[in-house]
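**Student:** I'd like to go over a predicted model; first the sequence, then the structure.
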Amino acid sequence: MAQWIEVRARYDKMMENGSVKKVTEPYLVDALSCTEAEARVTEELTPFISGGDFRISSVVTTKISEIFWDASGDRFYKVKVNFITLDEKTATEKRTATYILVQASSFKEAYDNFIDGMKGTMADYEIEAINETKLVDVYRANLASEAEREADKMLRDPKVQRHVKKFVDACAEGGVESVTMTACDGRTVKSATIEIPQKGNKPKPNDNG
């Protein structure tokens, strides 16, 4: 499940009229931690900053549970939606608030995109509010690099390396030349081919005694 973290970056920005203005801009990042989110925003913005002051002013987790994307949209709207359930014991309605971010170019498009994104939802719901945010951009998780980091970490584990050594030794005894191994923790995968060092052929039994 995505964890959306808001990162605010403060830096000297070149304006359209050529002047330089110090601005603070919010970005949203799908990351496992605030540290990772801060590093991601710094990485994304560094190529566009030519000198001057740059710093991360704040990093906070948000309550956004999902994002409805629209590549043609240039703004992000936060929708507060209440899911309605019925308490069977008291026969009263219970409302649970959820926040969904919608990418769109206008308020009307945000509403339409939200309704379209909710198609197929069986639960009853009501829209409480739709507000335009000041988000400059939203960065999805970099799954490929994250998977590689997690897989490398697993392969460096001493316990894993001991098992690999035992397996390689057993393969060498059996004359296997190479083995392709895969590391997986349920969501990350990394494969590697290991060349098996061959031991010298064992002498054949002497039939002459």
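**Tutor:** Everything's here; your move. Here the structure is a predicted model, which is why all the values come from computation and not from measurement. Residues are numbered from 1 along each chain as shown.
**Student:** CA only for contacts and neighbour counts going forward, please
**Tutor:** Noted.
**Student:** Just the buried residues of the helix or strand hosting Ala147, please?
**Tutor:** Per DSSP states H and E, Ala147 falls inside helix 143-155. Applying a neighbour-count criterion of 16 or more other CA atoms under 10 Å, one finds 147, 150-151, 154-155 buried in helix 143-155.
**Student:** here's the one I want to compare it with:
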Amino acid sequence: MKNTVNKYFEVKVKMQKTQEDGKQKKVCEQYVVEAATFGEAERRITECLKPYIEGEFDVTDIKIAGYCQIINTNQDADKFFKAKVSFVTLDETTGKEKKTSELYLVQSDTLESAESDVKSFLNDGNTTISSISETVILDVFQLD
């Protein structure tokens, strides 16, 4: 069962990787991990990347990602896009319209397909995609 207090964390790691030419190179990579705490996020990223670690490995940064949800309808895609979506809601006490925004992380092949995936996922006429951009995130590790 999924714990509702979990958040998404953006985690940057520095590690040794073998390049196509066989040489070792230190690289910086960014991932998203679902966890309840910073410590759990560090433990999970280390655990998830353990099979790929060859030598030095350091978690260099962990921050809370503001994503409300991950949209991964296209799990074969190798890119992730950050979409800022604006909603217009009615404030029941004042009767005024209120604009709120949420961030979504979308796994997709292209910017256009990411935008289409967000629209189909939300399926709501009261939403506007304010911005969408490609990220450097390589993978997302969600809890099952």
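**Tutor:** Thanks, I have the structure now. All values reported here derive from a predicted model rather than from experimental measurement.
**Student:** Between the buried residues of helix 143-155 of structure 1, which sits nearest Ser191 of structure 1?
**Tutor:** Checking the buried residues of helix 143-155 of structure 1 against Ser191 of structure 1 by CA to CA gives Ala151 as the nearest, at 8.8 Å.
**Student:** From Met15 of structure 1, how far out is the closest one?
**Tutor:** Note on Ala151 of structure 1: its distance to Met15 of structure 1, by CA to CA, to the nearest Å, is 43 Å.
**Student:** before we move on, what about Ala144 of structure 1?
**Tutor:** Ala144 of structure 1 is 34 Å from Met15 of structure 1, by CA to CA.
**Student:** Ok, Ile130 of structure 1 next?
**Tutor:** Here the criterion is CA to CA. By it, Ile130 of structure 1 lies 29 Å from Met15 of structure 1.
**Student:** Which part of structure 2 matches whichever helix or strand comes after the helix holding Ala147 of structure 1?
**Tutor:** Moving toward the C-terminus from helix 143-155 of structure 1, the next helix or strand (DSSP H and E) is helix 158-173. Under TM-score structural alignment, the alignment places helix 158-173 of structure 1 onto no residue of structure 2.
**Student:** Please name every helix or strand in contact with the helix or strand just after helix 158-173 of structure 1.
**Tutor:** The element immediately downstream of helix 158-173 of structure 1 (helix or strand, assigned by DSSP H and E) is strand 178-184. In terms of contacts (3 or more CA pairs under 8 Å, 6 or more residues apart in numbering; DSSP states H and E), strand 178-184 of structure 1 is packed against helix 143-155, strand 189-195.
**Student:** May I see those organised as JSON lines, with distance to Pro47 of structure 1 added?
**Tutor:** Below are those laid out as JSON lines (distance: least, CA to CA, whole Å):
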{"stretch": "helix 143-155", "distance to Pro47 of structure 1": "19"}
{"stretch": "strand 189-195", "distance to Pro47 of structure 1": "30"}
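**Student:** Which one, of the ones you listed, ends up nearest to Thr90 of structure 1?
**Tutor:** Among those, helix 143-155 comes nearest to Thr90 of structure 1, with 44.9 Å by CA to CA.
**Student:** which secondary structure element contains Lys94 of structure 1?
**Tutor:** Applying DSSP H and E, one finds Lys94 of structure 1 within strand 92-104.
**Student:** What lies in contact with that strand?
**Tutor:** 63-87, 110, 113-114 (CA atoms under 8 Å, 6 or more residues apart in numbering).
**Student:** Report the buried members of those residues.
**Tutor:** 64, 67-68, 70, 75-83, 110, 113-114.
**Student:** Pull the most distant pair out of these.
**Tutor:** Most distant of those, by CA to CA, are Arg75 and Phe83, 24.9 Å apart.
**Student:** Do a quick rundown of the helices in structure 2.
**Tutor:** 38-49, 111-122 (DSSP state H).
**Student:** what's the last one packed up against?
**Tutor:** What it means is helix 111-122 of structure 2. strand 67-71, strand 79-90, strand 97-108, strand 127-134.
**Student:** Aligned to Val13 of structure 2, what sits in structure 1?
**Tutor:** Val13 of structure 2 maps onto Ala9 in structure 1, by TM-score structural alignment.
**Student:** Can you report how many residues lie near that match?
**Tutor:** 20 (other CA atoms under 10 Å).
**Student:** Not counting its neighbours along the chain, what's nearest the residue most central in space within structure 1?
**Tutor:** In structure 1, the centroid-proximal residue (CA atoms, centre = their mean) is Ala141; its distance is 2.6 Å. Spatial nearest neighbour of Ala141 of structure 1, excluding adjacent residues (CA to CA, 6 or more residues apart in numbering): Asp30 at 5.0 Å.
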